[in-house]
Every structure is written in C-alpha cells, then in structure tokens.
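Novice: just coords:
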C-alpha cells in the first residue's frame, strides 16, 4: 500500500508536545537533581525513595511498550517538577481510571505518608 493511502486510512493520533525520550539513567539522574532543587526539604527523601524503588523495580522489564510507557510517564513527571505544576496537586479522572488496583493502593499509601509529613511539620511549628 502506498504511504499516502496508509495515512488516509489510519486514524490520526493527537500529537502531544513531546521531546525525545531520555535514556533511563539520564532520566533517573535528572529526576533526582530536580528533587534536590525543586522539592521542599521535607518531601525530598520521600520522593527520592519512591523514584529509586520504581526504577529498580522496572529495571529488568523486556517489553518495549512497557519501557516506553514507563519512561514517558517519568519524563512527564520531570516536566511537572521542573515547571512547578506539581504544586497544583490535582489528578485527572481519566488518569485514575487507567490505574490498576495495585497502583491505586500505592497512591493511597503515598498520600498517607505525605499526610504524616504534614502533621509532623505542624507539630514542630508549635
């Protein structure tokens, strides 16, 4: 089939404004550097531990589709940290619907840990 026909048959995908994917190690280091400069001091250890655990858990993945998805999501996270949009703290409903029960459980645990940090800060300020 000619390329011009293939383009007309395939549905057009929405193209996000994306940069090329960073290699895993470069992305990992960039995230940790962003945490050092952008996150509040009390949230940095929690963020660093989470990033390290996730990258370690996904280190041996062979499926290219999973690798691209993983790197894309973490690169989006890096953009949010660098741009300061993480402070908005809102998650879209469609993102929640895509999550597995395990991911929702992890998100809940993360929320509980951040609440503990907030409570300990309030107690220190008294």
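Specialist: Yep, that arrived. Every value quoted in this text rests on a predicted model; they were computed, and no experiment measured them.
Novice: switch to C-alpha atoms for all contacts and neighbour counts from now on
Specialist: Will do.
Novice: ok, so what distance separates the residue lying closest to residue 86 once chain neighbours are set aside from residue 24?
Specialist: Spatial nearest neighbour of residue 86, excluding adjacent residues (C-alpha to C-alpha, 6 or more residues apart in numbering): residue 80 at 5.3 Å. Using C-alpha to C-alpha, to the nearest Å, one obtains 18 Å as the distance from residue 80 to residue 24.
Novice: The structure to be compared is supplied as follows:
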C-alpha cells in the first residue's frame, strides 16, 4: 500500500507542470479577450521553452508560475471581483534586478503590447522617438 502511494506521488509530480499549465489557461478564460489571447500565447511559449530544462531551473520556473496561478485565482474569485481587486501584480525592484537582459527585453515587449491593448501607447512612442535619428 505504501509503495503505491509513493508511486502515485511520483506520477503526480511528473504531471504537475501539465496540470498547472491547464489551470492557468482555464483562469485566462475570465480575462478580457485580448488579454486572454496574449496571456495564453505567452504561457504556451514559456512552458514550451522550459520543457527540457535542468531540475533546479524547472523548480524555480514552476514555483513562479504556481505563484502566478494562485494570485490570479484569488483576483478572479468572487471575493476579488466584489472588492474590485485589480488584476495583475507589480514586480519588486529586487525581483527585476535578477532578470537577464533577454528577460528585461521580453518584459518591455509585454508592457508595450499591454499598453496598446489599453489604448495607451506611451512607451511605444518613447521607444520610437529614441530609435529615430534626430532631425535638424
């Protein structure tokens, strides 16, 4: 009996990434259409990119996505909706300091797309102005 429990636990650990992935996609159904599409694409790409990573990296990856899943489920719960809890969470400066250059670039792209969705293109305009040569 105990051996069977250990085997079931091992199978549950192996299936956890898939279950987490599906749970996140189900939560995204409650988001506005554009946010859902952007979120689903991002989640799908991230889970594919991290499919064959080292166990230590996989643990960090799954921990962060589990935290996202927990936070989003609280924000989308009846209590969160009644209290008008905003969806999303700001990053701490310590968290951002640990980002690689590529991660910072991805974060900027995500922010630009989110602002386009919200009808605010402030960052996109700043980037365009900084990339264009000065006219004299």
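Specialist: On my side now, so go ahead. Just so it is clear, the structure is predicted and the values come from calculations on it, not from any experiment.
Novice: Got a TM-score for the two of them?
Specialist: TM-score of the superposed chains, computed with TM-score structural alignment, normalised by the length of the first structure, equals 0.71; 99 aligned residues with a C-alpha RMSD of 2.1 Å.
Novice: so what corresponds to the residue nearest to residue 86 of the first structure in the second structure?
Specialist: The pairwise alignment with the second structure assigns residue 80 of the first structure to residue 71, based on TM-score structural alignment.
Novice: Give me the distance between that match and residue 3 of the second structure.
Specialist: Residue 71 of the second structure sits 35 Å away from residue 3 of the second structure, going by C-alpha to C-alpha.
Novice: just residue 31 of the second structure next, same as before
Specialist: Look at residue 31 of the second structure and residue 3 of the second structure: by C-alpha to C-alpha, they are 42 Å apart.
Novice: ditto for residue 89 of the second structure
Specialist: For residue 89 of the second structure relative to residue 3 of the second structure (C-alpha to C-alpha), the value is 42 Å.
Novice: now residue 44 of the second structure
Specialist: Distance of residue 44 of the second structure to residue 3 of the second structure, given as C-alpha to C-alpha: 35 Å.
Novice: more crowded one of these two?
Specialist: residue 44 (12 against 8; other C-alpha atoms under 10 Å).
Novice: Regarding the residue nearest to residue 86 of the first structure, which helix or strand does it belong to?
Specialist: helix 64-83 (DSSP states H and E).
Novice: what's the mean distance for that helix versus the second structure?
Specialist: Taken over the aligned residues, the distance from helix 64-83 of the first structure to the second structure averages 0.6 Å (mean C-alpha distance after the TM-score superposition for the first structure).
Novice: Remind me what that helix packs against, helices and strands.
Specialist: helix 24-38 (3 or more C-alpha pairs under 8 Å, 6 or more residues apart in numbering; DSSP states H and E).
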